[in-house]
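1. Next come a sequence and a model predicted from it.
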Amino acid sequence: MNNTILNSYSGIKTHQFGLDSVSNNIANVNTVGFRESRPEFETLFAPKTSSNGPTSNEINMGATAASNAISTQNGSYKLSDGEFDLAYQGKGWFVVGENKEGEMEVKKDSFSQKQENFFTRDGNFGKDAQGYLVNSRGYYVYGVNLGKIQNGVFISSPQDDEQNLASEKLSPLRIPQDLHCKPAQTTKVQASINLNKTQNPKNAYDAFVVDGKLDEKKILDADVNIFFANQKSLDSQINNEAKITLTSNDGKQQTYTFYYGEGKENSFRTLGELKSLIKEKTGLDLNIATQNTDSKTPSLAVELSSPNFAQPDIQTDGSFFEALGMNTKREQQMATVSPYTPNQSYAPNELVSYLGITFKKINQAGNSNPLESPKDWEIVGTNNVKNFDENKTYSAGDVVKKDGSVYLMDDKNQFLKISDEKTFQYPTYNPQEQYGKNTFVQFENKLYERIGETGNSNPAQDPEGWQEISLGKILSKSLEVPHFTSNIDIYDENGKKYHLISQYNLVEGFNTTDQKNQKWEVKTYIQDIESKNRLGDEVTHFISFDQDNQPTAQTAEIDFKGKKIAYDIAGTEKEKSSDELYSESRVVSSSQNGYPDGLLEQTSINENGVIFLKFSNGKQEAMGRIGVVAFVNDQGLSKMGGNLFGLESTLIGGEKHLKSGNPILGWNESGKLTMGNIKQGYLETSNVNVGNALTELILMQRGYSMNAKSFTTGDELIKEAINLKK
């Protein structure tokens, strides 16, 4: 046999190998995930000959198939409606296996598996009857299983997901169709709240009265600018002037002006500061009065009154009093005090008027003259004593006042000092004392007159012995404070829903051009939705905002079915609470770690291959990830059919090694894919280039034909040589 036949024969076989490979590529042009084969040829051998010339005279002998390499180019990607259809874009392979109990561990420097596993780019996955993810041949899809599905129930535990998703262990993935999400009891709630102090006025009684007792200090310490009256904000920066005009019984007038803010004389910010100023300048009392106590809706009001028996005319004016609804006038009134009668017997604490002086009976009953018996009578008021007039002639028995003292002219026409001037203050009720008729006492910010016989009964509880009287009080409209109620759903361990209700009341606050500070009192409790009953005790906590709008809030601890709820109203992890006036009071966002029972609704897989399960209770959480591995040498993988590739070993230096090298995990320590990404709802088509394949087919056909022609030529030459012998 000559070399022509040998060479052409090897050429025919080699090109047949090429034709087989190319035709296989064309046959799989629409096979999902198919990897194109690239036939590669090499010289069969070259015999060694000796030559002394400057060039080689060796002739390569024939051709043979060197390899049928795998094309690692990405194919095209097409949309697919399969729930678990996946496409991988980049360097790497999906992992599948025949054993549902199998496990594969891929470490940095080692690799182990309990069974044979295969690798594919065909992401045409679905679920079998048991909920395992499988490919079209029924092989199980391997990945990282976070172990959250136990006995058909999903148990949430997202704390270490990032770390666990970077696991080196791969096993079959299973997602039961009737999967339930186990409910969890709420133990942590965060809320981002915007509180607008210009909205939602609420009865101030609910904010400042606890268990029926008014916290007067709290309301007096509050900046007046937090209050509303008759559903309108006091807006004290604009309504900042309060005027009081007093007209005495001799016709003299005196006007006092008070200003909200700072920097001026008689400036105030709080009701307590205004109360002190009014008392100091006018002698009037500014108090907080509780109204409608017998109704279901008691209320609070600002009350301006005089502690004197002889009350002057009082007129209030100015924008501040107008905003409170107190712009009015109260004419002079006097409590009825009987004049002293010598023949009448007086009981202890009875009051009489004598020579313009108000006396109170002390010690035992009697009818002695008040001026002549100081041990039996006490001077308690000199309001009605006239001022001394130098142009007037006085006679014995006349009483005048001058320079803070009260004088009586005796029968020698000499003025004798009998007392200092005294402004009558209503005495406070003392249950240890006896009170007779014409006795006046203060009790619970009200004035009472004794109308019964001498006794010491409680004025509020004895309407037959006492009657309430009024000396011309000026009352504001009912006070209100900005309010907001939030409602956040929480859950117990069985998934039953409750309401976490918080009531926000503005109790302190400044708000000027250069200063801003607000403090809201928050009362939080848990409400049963069905019965509307309160569950457990109400907890009081606070949130405040500084001048930079930064919130500060204590975390409230709320008892809830044997556990504690840590309730933080300073904000969520994404946004803080605020007190912006351009936005309504509302819950901007909230988060809590409890949830009810839920059924699996949807499965989604992100670009990193992480599998998220979404349940009907709104819970969405990772359960695992799709396994992806890569190889140093993809060409070392063995074609197994069915779009699968396997591992193949070889001996190198007497040791067994994988041709492809050990598998390499497709993600880093943070769990992110490093060599590609996954696309859910897509499939990767064959990476065969049809145009190139047809071209290769033609070239292989021509090569085959030419080698066949060479073979025929060689055969004819042999025949001719044989004929020469004949």
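-> Cool, the structure landed. Numbering: from 1, shown residues only.
2. all contacts plus neighbour counts: C-alpha atoms, from now on.
-> Will do.
3. name the helices or strands packed onto the lengthiest helix in the chain?
-> In terms of residue count, the longest helix belonging to the chain (DSSP state H) is helix 690-725. Packed against helix 690-725 by the contact rule (3 or more C-alpha pairs under 8 Å, 6 or more residues apart in numbering; DSSP states H and E) you find helix 3-27.
4. okay, now the one to match up with it:
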Amino acid sequence: MLKSLFSGVSGLQSHQVAMDVESNNIANVNTVGFKYSRANFSDLLAQTKAIATAPQGQLGGKNPVQVGLGSTVNSMTRIFAQGSVQNSDKNTDVAIQGDGFFIISPDGGNTYKYTRAGDFKFDAGGNFVDNNGFIAQGWLRDPVTGTVDSTAPIENINIPPGLTTPANATQEVVLKANLNSGPLVESFSPAYEVPSGAPVAPFTTALPAVDDNGFPIESGDVGVMFNEVGEAFSLQNGQGVWASFRESTVTSGAVTGGLAADSAESITFDLDDGSTKTVNFTFLAGNTAAQNAAIEASAINSISTVTGITASVNALDQVVLVNDNASGSASHNISVNAVSSGNTGLAAGDADQSAWRYTYNAAGPTTAAGADKEFNTIASLREALENQANAEPGAAGIEVSVNDQGKLELTNTNAASYNVNLKMTGVSGGGVTENVRFTRNMEAMNTVLQAGTAGKSFSQAFNAATHSSSIDVFDSLGSKHTLRMEFRKISLDAATGSEWAVTITVPEPATIDTVAPTFEKKGSIRFNNDGSLATYSPPNISFTANNGSAPDQQINLSFGTGNMFDGMTSFDSVSSTSGISQDGYTGGDLVGIRIDQSGTLIGSFSNGRSFGLAQIAMAKFTNNEGLSTEGGNVFIQTANSGDPIIGTAATAGRGFIQSAALEASNVDLSRALTQLIIVQRGFQANGKTITTSDQLLQTLIGLKN
């Protein structure tokens, strides 16, 4: 009988413990990071009244006869289920999504404690602390390498108040851009200026172009230039123009008249393509010289579309041959190859040069003086035009230059009696098609410039495809300097690709080169025929600001990887910069801190820079339930929890960190209240066991009476 009393008592005690556990759970329903517990009941050792017996013959076996002695709470289980994450307005609040614990220390890292409550803040000394004043543990930024090494031992997270970052000199400029390789561009600039005059030392050939600062520079291949609306000339070898600086005139001797009989005559002209053209006509017996001259002129005019020559008769009954270089399809020079007789007044060899052929040769000008001209750059075209203009009979003081608008400019100066009669037509025939765009650019120069007037004639503008990008770089003092990179298309190779000139400039008094102009450095960038980057130069510049900062600052230029598309490219699309960056910055003060998912505390500075200042460490245990609680939302390691495995968030099974948020208690109030009812009923039932046993005892005692 007494056993039932003791069982009831043990049941009351067990349910009282369960009530205490559930009460604690409910009390912490709003405790940040709290993990609820449950009481685990077990029965006590039973009293055996009869042991079990095995079957014997025809008699079956018997089960043991045991009487239980009640219940007890033999363990508590802490449930580490994920609590809901609630956003907060404090950027130093952090919550763990997944497994793991924050590591905190009350004594500078000598001992560690662990918590899921991420209500951290900075104290007056810059320590990153929880509500107990325990300092969060992690890794700090190495001031030498500028990185946070998460493989190093953990330490107190401390960010000194008033933290500043010193200036960092730029070490690398990264540029990703496309340079338009197509026949129509939107971004272009005039060809560089080229002065008039003969070469001067150290230049032995054509005068070079000059840039905006007056320094010699590559003038650019005309073959890859563009007209005033951005259309490519795309000159091919042999294309060009005929240029005539004066009207070409040949006056015959006296034409024979009063012949006794009809006389068959012929004149043969040499043509530019190496062929000849013969015209036949007849002088009639008894005709006057004027009449025969008219017959001769009419015959010559009948083939003008081939020879380019027109004929007329002057007052002296002479035939006057004129070639004004007006026809693109006709010949451009007067040259008599043969005549049938002297009756025509002309003789073999009668010639007067009318035009010179200026043709494009991508390999460069190779023509000797006095022959047809070749050019490849606008500087060589300018020189050839000027040299020939001044070589014409009676000419002197003709100047040809390229002005700041990229236009060829011809000026008739210091010529007392020579009138420039400029006429240009396109080259065609002999397997060469006329380049209409180039012809139009040059035809704009067609005009008459009277002697002594200093009259000028201009072509249309020659333009080069260009693109520029600028970025501010920093010296060791944190001063900004604008680095400008200008790209200008200068040549094209059908087999290998295109080449662009690169001009890098910095504002004076800064320097990036040792030779004048010291504020700029020139190089080139070449592309493969698939638009990928081939090579570029210079790979770096040596920058000196000349303001007291460290001299010879090496800045690497990263334009991409050879034969790849990860940097500069040259496709048939608009020239544009898709990315440009540099790694320098001026000094700045800390203005704010945010925390990312890896637990890195990222500082934002007044100079616009931000970088990791520290990283929160996290610990993971083999058995979370083996941890012991100390109150204050703090756990400590026990023999059954295992050793902490320390690392960064979101690695090796550790959860990630969410900033400006807190993990709420995982107590489910509806479950806890329901459990209270269950515990209450259990307690009541055990109480009833005791009162019922008491009544039985009372009956037993009453038997004596």
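-> It's in. These figures come from a predicted structure and were not determined experimentally.
5. Any chance you could compute the TM-score here?
-> Their TM-score after superposition, calculated using TM-score structural alignment, normalised by the length of structure 2, is reported as 0.66; 542 aligned residues with a C-alpha RMSD of 4.5 Å.
6. buried stuff in the longest helix of structure 1?
-> Using 16 or more other C-alpha atoms under 10 Å as the test for burial, helix 690-725 of structure 1 gives 693, 696-697, 700-701, 703-705, 707-708, 710-711, 714.
7. now stretch 299-313 of structure 1
-> Buried residues in stretch 299-313 of structure 1, defined by neighbour count with 16+ other C-alpha under 10 Å: 299-313.
8. again, but for stretch 509-516 of structure 1
-> Going by neighbour count (16+ other C-alpha under 10 Å), the buried part of stretch 509-516 of structure 1 is 509-511.
9. Take these and keep only those in strands.
-> Using DSSP state E, the subset of the buried residues of stretch 509-516 of structure 1 located in strands is 509-511.
10. Relative to N74 of structure 1, which of these is nearest.
-> Closest approach between these and N74 of structure 1, by C-alpha to C-alpha: N511, at 64.3 Å.
11. what about the spatially closest residue to the closest one that is not a sequence neighbour, helix or strand, and which?
-> Once flanking residues are discounted, N511 of structure 1 sits nearest to N517: 6.5 Å by C-alpha to C-alpha, 6 or more residues apart in numbering. Here N517 of structure 1 sits within strand 516-528, counting by DSSP states H and E.
12. quick one: buried residues of the following helix or strand past that strand?
-> As assigned by DSSP H and E, the chain's next helix or strand after strand 516-528 of structure 1 is strand 534-545. For strand 534-545 of structure 1, burial by neighbour count (16+ other C-alpha under 10 Å) applies to 535, 538, 540-545.
13. Go through the residues you listed and name the one nearest Q602 of structure 1.
-> The closest of the buried residues of strand 534-545 of structure 1 to Q602 of structure 1 turns out to be L535 (C-alpha to C-alpha; 35.1 Å).
14. quick one on the thing from earlier: what's the burial count for the equivalent of the residue nearest to N511 of structure 1 over in structure 2?
-> N517 of structure 1 maps onto G497 in structure 2, with residues paired by TM-score structural alignment. For G497 of structure 2, the number of neighbouring residues by other C-alpha atoms under 10 Å comes to 19.
15. any idea how far G497 of structure 2 lies from T651 of structure 2?
-> Per C-alpha to C-alpha, to the nearest Å, G497 of structure 2 is found 48 Å from T651 of structure 2.
16. Same question for G523 of structure 2.
-> 47 Å.
17. can you check A177 of structure 2 too?
-> Distance of A177 of structure 2 to T651 of structure 2, computed by C-alpha to C-alpha: 37 Å.
18. So for these two, which residue has more residues nearby?
-> Taking other C-alpha under 10 Å, A177 of structure 2 and T651 do not tie; A177 has more neighbours (21 against 11).
19. Tell me the secondary structure at that one.
-> strand (DSSP: H, G, I helix; E, B strand; the rest coil).
20. residue in structure 1 matching I677 of structure 2?
-> Checking TM-score structural alignment: I677 of structure 2 goes with I698.
21. next one: S266 of structure 2
-> In structure 1, nothing lines up with S266 of structure 2, judged by TM-score structural alignment.
22. hey, where'd the helices end up in the stretch 201-350 of structure 1?
-> Secondary structure of the stretch 201-350 of structure 1 (DSSP state H, counting those that start in this stretch): helices at 204-208, 216-221, 271-282, 319-324.
23. In CSV: these, plus distance to G62 of structure 1 and mean neighbour count.
-> CSV is the format used below for the helices of the stretch 201-350 of structure 1 (distance: least, C-alpha to C-alpha, whole Å; neighbours: other C-alpha atoms under 10 Å):
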stretch, distance to G62 of structure 1, mean neighbour count
helix 204-208, 102, 22
helix 216-221, 106, 16
helix 271-282, 111, 17
helix 319-324, 110, 21
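24. out of the ones you listed, which comes closest to G646 of structure 1?
-> Nearest to G646 of structure 1, of all the helices of the stretch 201-350 of structure 1, is helix 204-208, at 74.5 Å by C-alpha to C-alpha.
25. mind listing what L492 of structure 2 touches?
-> The contact partners of L492 of structure 2, by C-alpha atoms under 8 Å, 6 or more residues apart in numbering, come to 224, 498-499.
26. wait, which of the residues you listed is closest to F122 of structure 2?
-> For the contacts of L492 of structure 2, the nearest to F122 of structure 2 is E499 (57.0 Å; C-alpha to C-alpha).
27. Just give the closest residue to that closest one, not the sequence neighbours.
-> Sequence neighbours aside, R526 is the residue nearest to E499 of structure 2 in space, at 4.4 Å (criterion: C-alpha to C-alpha, 6+ apart).
28. Go through the strand or helix carrying S252 of structure 2 and flag the buried ones.
-> Take DSSP H and E as the rule and S252 of structure 2 turns out to sit in strand 248-254. Using 16+ other C-alpha under 10 Å as the test for burial, strand 248-254 of structure 2 gives 248-254.
29. repeat for stretch 86-98 of structure 2
-> Buried positions in stretch 86-98 of structure 2, judged by neighbour count with 16+ other C-alpha under 10 Å: 87, 91-98.
30. residues in structure 1 aligned with it?
-> Under the alignment (TM-score structural alignment), stretch 86-98 of structure 2 falls on residues 78-90 in structure 1.
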